[in-house]
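Student: after the sequence you'll find the predicted model.
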Amino acid sequence: MNESRKLGKRFSSAELLRTALVVAATVAVVGLGFSILRTNALPQLATTLVAIVWGVSSVILIFYSLNLLAQIFPSKVYNKIVPYIFIGPAVLIMGWYLFLPTLRSLLLSFMDKTSTRFVWFENYRYLFSDRSMLVSIRNTLIWLVCGTGFSVLIGLTAAILAERSFVNKLSKTLIFLPMSISLVGAGVIFKFMYAAKFGGAEQIGLLNAIGVSLGIEPQNWLGKAPWNNFFLIAIFVWLQTGFALVVLSAALNAVPEEMIEAARIDGAGEFRILMQIVIPNIKASIISVSTTILLAALKCFDIVYSMTNGMFGTEVLASQQYKQMFTFQNYGRGSAIAILILVGVSPVIYYNLKEFRNKEAFK
């Protein structure tokens, strides 16, 4: 009894024994499951089932065991450490899958193609001197400006018009539907739309079919730089507009109707109401949507890869990074491009985290 009081709680020997057994069982289950999956001795279906059951049970046992261990401490200590118990595994996993690979990529970016010799800033010098890399940086900037700008602008316009439409729900659904299509799937769809046949052959591409019917010569939409980049960006905008529409529609619904009615009574026009009342009230949502789409545009790789594979002057940083790493097997340059993308993403992530901390829920 004296020992249990020193521990801060009235723990009996049976409870301490149970805690020890649960911790031992957790270690055994986690280790045994990992060993079984690592050997890859089971059939594929059995491996999948074991991974699901083992993964769920391991997570439950880990949190339960950590909670039992925390209860051994005094109440003041328990209340302080229990939040870290529940966020600790997630932080460790994020660190293992994000922080450590980032450090490794940073190290590899200072090494040669085979990652055996330090070349220091040679890879970064290549990024800002090679012509193809400069084209990739230019195209990425075009994607960031046009892809983000048009997605937010069209999404905001559609949200405002949809609120005044008698087919509100139907119009929003139709605009949001492309969000269910993968980037590669959208690329395949638009590849057929942009397809061109020459020499009098029948056109299977929608754009050229319409053009030929109007007496216009068929065009190689994806082969003419730099305009082909805008045709690729159009696919991205088509996919992201639905996301902007949904978020901004919710923000528009939160704008006080009394404020708008008061402005109308004072004689304000609709455009003035939009610019001086509606937009300022949904400014936070516009910024949130813009930063989210900006991140998606910065790392967009699927559309370029499935449509042109980076040919005809359509390379972006993400496609260059993939080619350097997996096609040319140049891990130094590939890692340097990855670090460059990370540097571009970091200010946006920092801004979002800063805004989240300023929210009342996070104070």
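Tutor: Great, that's in hand. Numbering: from 1, shown residues only.
Student: only C-alpha atoms from now on, for both contacts and neighbour counts.
Tutor: OK.
Student: for residue 61, see how far away the closest residue to residue 58 other than its chain neighbours is.
Tutor: The shortest distance from residue 58 to any non-neighbouring residue, by C-alpha to C-alpha, 6 or more residues apart in numbering, is to residue 30 (5.9 Å). Using C-alpha to C-alpha, to the nearest Å, residue 30 is found at 9 Å from residue 61.
Student: which strand or helix spans the residue nearest to residue 58?
Tutor: helix 13-39 (DSSP states H and E).
Student: what's downstream of that helix, the next helix or strand?
Tutor: Tracing the chain C-terminally past helix 13-39 and defining elements by DSSP H and E, one meets helix 44-70 next.
Student: would you mind listing the buried residues in that following helix?
Tutor: 50-51, 54-55, 58, 61-70 (16 or more other C-alpha atoms under 10 Å).
Student: A further structure is provided below for comparison with the first:
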Amino acid sequence: MMLNASARKRGVPLIAMWSVLVPLLNLFVHWRIFIFLRDSALHPVVYAILAILWGVGGVYLIYWSLNWVIEQYSNTWRRRIQPFLFIGPAIGLLGWLLLIPTIRTLVMSFQDENSDKFVGLANYVAVFTNRILLTALRNNLLWVVFGATACIVLGLLIAVLADRSSFERLAKVIIFMPMAISMVAAGVIWKFIYYYQPGDDQIGLLNAIVVSFGGEPQAWTTMTQPWNNLFLIAILIWMQTGFAMVILSAALKGVPEEILEAARMDGAGEFRIFFRIIIPFIATTLLSVTTTIIVFTLKIFDVVMVMTGGQYDTEVVATQFYRQFFMFQNNGYGSTLAIVLLIAVIPVIVFNLRQMRRQGEI
């Protein structure tokens, strides 16, 4: 035992040296590979092959080498260090790609448009007093209240009805199909559906149907508030209902049939079973779907930009952020809008995490 202890003590400097040399060697090797790929004039196919080999092989080499170093430590220290080996790189990347830019954006939100002078809360005051920015905030609220709610309610309703139908697979495929389309492509598709031109010759699908029944064609996306926003929100509902349906349908299949049969034998009606048994049973999944769709809705950008470009009082926070930061070069306003959007998303995520933790404890 004493020999083993003394041998370990003699090996400590060697382990410490390897603990420093191996990460440095990894950094040097991968930096040299990066320089080689950056400066070499290779065929694009060769570039792609080398990048794939470097990405896959490089990650494995980093893991294997660092794990080898950790294996040289005693069991006690190995158990302490190994978790950091697995989660350390992920935390480092999150800090680099998310935390640092967030802090930088927060600092810029307290500066002027050129990020030269500290202006305090002036940008935040402007966001909540400027008419255009207030319209953007109000529209985001419309998207969340009507868009997210409709997606969740329709997704749950379709999931329940589809599970009891003999055409379950076909119905789910049709409802889920829009999820395969990008938001930009969906905007282009619905732009043709809502297309309006003066006269009776209408090429827009919706106006063609209205005219065929003797009605007057309408400029659906340029009419007064809030109707034009509601027609844009319909696109979100068309796309995200399938997502809610699939997730909630999987949760519904996990409800024990014995409980449902017992409730029916006790005389409970289908509505009572739905609200007293099914909803509480899938509450965690329902909360996760709700959170996901609300966060997605708060960040909505593509549809509004493609359909109206934010005109006709359809601006949302994301389009105003893009306009202020990239088009008007107003770093202060743009950063403030980004922080406002972040603040709006944080409570939703925190609430979701608390509910999931509570469910885990139960």
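Tutor: Cool, got the structure. All values derive from a computational prediction rather than experimental measurement.
Student: picking that back up, so which elements touch the helix holding residue 30 of structure 1?
Tutor: helix 44-70 (3 or more C-alpha pairs under 8 Å, 6 or more residues apart in numbering; DSSP states H and E).
Student: list the helices and strands the helix it packs on packs on?
Tutor: helix 13-39, helix 75-94.
Student: tilt between it and helix 13-39?
Tutor: Angle, helix 44-70 of structure 1 to helix 13-39, by axes from the mean of the first three to the mean of the last three C-alpha atoms, to 10 degrees: 150 degrees.
Student: number of residues surrounding residue 235 of structure 2?
Tutor: If you count neighbours by other C-alpha atoms under 10 Å, residue 235 of structure 2 ends up with 19.
Student: please apply the same query to residue 282 of structure 1.
Tutor: 19.
Student: try residue 111 of structure 1
Tutor: 24.
Student: likewise the one 5 residues further on?
Tutor: Taking other C-alpha under 10 Å as the criterion, the count of residues near residue 116 of structure 1 is 10.
Student: the residue nearest to residue 58 of structure 1 -> structure 2?
Tutor: Matched to structure 2 by TM-score structural alignment, residue 30 of structure 1 sits across from residue 30.
Student: separation between its match and residue 23 of structure 2?
Tutor: Distance from residue 30 of structure 2 to residue 23 of structure 2, counting by C-alpha to C-alpha: 11 Å.
Student: and residue 334 of structure 2, by the same measure?
Tutor: In terms of C-alpha to C-alpha, residue 334 of structure 2 sits 39 Å off from residue 23 of structure 2.
Student: with neighbour numbers in mind, choose between those two.
Tutor: residue 334 (27 against 15).
Student: on the three-state scheme, the more buried one is what?
Tutor: What DSSP: H, G, I helix; E, B strand; the rest coil gives for residue 334 of structure 2 is helix.
Student: if I look at residue 292 of structure 1, how far off is residue 349 of structure 1?
Tutor: Distance from residue 292 of structure 1 to residue 349 of structure 1, by C-alpha to C-alpha: 9 Å.
Student: if you count what's nearby, which of these two comes out ahead?
Tutor: residue 292 (18 against 15).
Student: following the helix or strand encompassing the more buried one, which helix or strand comes up?
Tutor: Assessed by DSSP H and E, residue 292 of structure 1 sits inside helix 283-298. Using DSSP H and E, the next helix or strand after helix 283-298 of structure 1 towards the C-terminus is helix 302-307.
Student: average offset between that next one and structure 2?
Tutor: Its aligned residues in structure 2 lie a mean 0.6 Å from helix 302-307 of structure 1 after superposition (mean C-alpha distance after the TM-score superposition for structure 1).
Student: next SSE downstream of that helix?
Tutor: helix 317-322.
Student: which stretch of structure 2 lines up against that next one?
Tutor: The aligned range for helix 317-322 of structure 1 is 317-322, by TM-score structural alignment.
Student: mean deviation, that stretch versus structure 1?
Tutor: Mean for stretch 317-322 of structure 2 is 0.6 Å (mean C-alpha distance after the TM-score superposition for structure 1).
Student: what does residue 100 of structure 2 correspond to in structure 1?
Tutor: Residue pairing (TM-score structural alignment): residue 100 of structure 2 is matched to residue 100 of structure 1.
Student: how far away is that match from residue 91 of structure 1?
Tutor: Distance from residue 100 of structure 1 to residue 91 of structure 1, by C-alpha to C-alpha: 12 Å.
Student: same check on residue 218 of structure 1?
Tutor: 55 Å.
Student: and those two? which has more neighbours close in?
Tutor: residue 218 (20 against 12).
Student: quick check, that one in a helix?
Tutor: No. Under three-state DSSP, residue 218 of structure 1 falls outside any helix and is assigned coil.
Student: residue contacts, the residue lying closest to it once chain neighbours are set aside?
Tutor: Leaving aside its sequence neighbours, residue 218 of structure 1 sits nearest to residue 208 (C-alpha to C-alpha, 6+ apart; 5.2 Å). Contacts for residue 208 of structure 1 (C-alpha atoms under 8 Å, 6 or more residues apart in numbering) come out as 194, 195, 196, 217, 218, 219.
Student: in what helix or strand does residue 208 of structure 1 lie?
Tutor: helix 206-213.
Student: check which residues of that helix are buried.
Tutor: Here helix 206-213 of structure 1 shows 206, 207, 208, 209, 212 as buried, counting by 16+ other C-alpha under 10 Å.
Student: ok, of these, which one's closest to residue 17 of structure 1?
Tutor: Closest approach between the buried residues of helix 206-213 of structure 1 and residue 17 of structure 1, by C-alpha to C-alpha: residue 206, at 72.6 Å.
Student: for the closest residue to that closest one other than its chain neighbours, give its distance to residue 103 of structure 1.
Tutor: Closest residue to residue 206 of structure 1 apart from its sequence neighbours, by C-alpha to C-alpha, 6+ apart: residue 193 at 4.7 Å. Counting by C-alpha to C-alpha, the separation of residue 193 of structure 1 from residue 103 of structure 1 is 42 Å.
Student: that concludes my questions; thank you for your assistance.
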